[in-house]
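Visitor: pasting the sequence and the predicted coordinates here, then a few questions.
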Amino acid sequence: MKKLFLTLSISITILALILAFLPMGSIALIPALAAVTFSLLAFKLSDTKTFFIKGLLGIGVLLVLVGLGKMFFTTEEVIIEKAYEEKMETSKKEALKELEELELDSIQ
């Protein structure tokens, strides 16, 4: 049973580590909390409290803190750039002018 929890803890910690650095919002908290839970269960069931199990538990706690920090301290804003919109409008107008010139040339 300890090996099962340890294996789950290792694999979920790796998944939580990957998701913690991707811009996916607070979804990294789910595997981080699962990693802490499985690490804690492996720690409780083990006879010898090894540094590896304590390290997994510590990494899981750090990942939970990183996930909470990302959730509370990052803001998601959509910035509309005026220069880009103006450039798109001018390119549309130029394209319409070119089409009108092509239509006039093809008629004559």
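Guide: In hand now; what should we look at?
Visitor: CA only for contacts and neighbour counts going forward, please
Guide: OK.
Visitor: quick one: residue 62 and residue 14, what's the gap?
Guide: As judged by C-alpha to C-alpha, to the nearest Å, residue 62 and residue 14 stand 13 Å apart.
Visitor: swap in residue 67?
Guide: 14 Å.
Visitor: repeat for residue 86
Guide: 45 Å.
Visitor: neighbour count winner among these two?
Guide: residue 14 (17 against 11; other C-alpha atoms under 10 Å).
Visitor: distance of that one from residue 3?
Guide: Taking C-alpha to C-alpha, one finds residue 14 at 17 Å from residue 3.
Visitor: likewise residue 103?
Guide: For residue 103, the distance to residue 3 - C-alpha to C-alpha - is 75 Å.
Visitor: repeat that for residue 88.
Guide: 59 Å.
Visitor: also residue 92?
Guide: Per C-alpha to C-alpha, residue 92 is found 64 Å from residue 3.
Visitor: neighbours of the residue nearest to residue 57 when sequence neighbours are not counted, how many?
Guide: Of all residues not flanking residue 57 in the chain, residue 39 sits nearest, at 5.3 Å (C-alpha to C-alpha, 6 or more residues apart in numbering). Residues lying near residue 39 (other C-alpha under 10 Å) number 31.
Visitor: okay, one more to line up with it:
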Amino acid sequence: MRKTFIILASVFTLLSVVFSVLPLGTIAVLPIAIALLLSFLALQKSDADSKKLPKILLLIAAICLVAVIGKQLLVKEEVAKDAQFEQTIEKSKEEDKKELEELENLEGDLE
């Protein structure tokens, strides 16, 4: 049973690391919670001399949890308005209007 807990804890800890690095928000908490639970169960099932790996997995999952919570609290996601792009769009619209007016004048001259 201990080996099963360690294998599953390793898999979920790896998923926790990947999810905490990717910009997925708080969805990363789910594999982190599972990794913490499985690591804790593996730690409980281990003998006194074989608790090193479950402790490492528990520590990595806890660090991932702190990273995800810190990223949610400290990083503010906001969309900045790009004034230069807006000016380019307006300029492009004005040029398009002028071209359409020129085309209308050419059509009027041809008739």
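Guide: That came through fine. Here the structure is a predicted model, which is why all the values come from computation and not from measurement.
Visitor: would you tell me which helix is longest in the second structure?
Guide: helix 83-110 (DSSP state H).
Visitor: buried set for that helix?
Guide: Within helix 83-110 of the second structure, no residue is scored as buried using 16 or more other C-alpha atoms under 10 Å.
Visitor: off-centre distance for that helix?
Guide: 41 Å (C-alpha atoms, centre = their mean, to the nearest Å).
Visitor: what distance do you get for the residue nearest the centre of the second structure to residue 29 of the second structure?
Guide: Centroid check for the second structure by C-alpha atoms, centre = their mean gives residue 23 as the closest residue, at 0.9 Å. According to C-alpha to C-alpha, residue 23 of the second structure and residue 29 of the second structure sit 12 Å apart.
Visitor: ditto for residue 41 of the second structure
Guide: Taking C-alpha to C-alpha, one finds residue 41 of the second structure at 18 Å from residue 29 of the second structure.
Visitor: what's the answer for residue 84 of the second structure, then?
Guide: Distance from residue 84 of the second structure to residue 29 of the second structure, by C-alpha to C-alpha: 39 Å.
Visitor: ok so, going back, helix, strand, or coil at the residue nearest to the centre of the second structure?
Guide: coil (DSSP: H, G, I helix; E, B strand; the rest coil).
Visitor: counterpart of it over in the first structure?
Guide: Matched by TM-score structural alignment, residue 23 of the second structure corresponds to residue 23 in the first structure.
Visitor: how close does that match sit to residue 70 of the first structure?
Guide: For residue 23 of the first structure, the distance to residue 70 of the first structure - C-alpha to C-alpha - is 9 Å.
Visitor: got it, and residue 47 of the first structure?
Guide: In terms of C-alpha to C-alpha, residue 47 of the first structure sits 36 Å off from residue 70 of the first structure.
Visitor: more neighbours: which of the two?
Guide: Between residue 47 of the first structure and residue 70, counted using other C-alpha under 10 Å, residue 70 has the larger neighbour count: 19 against 9.
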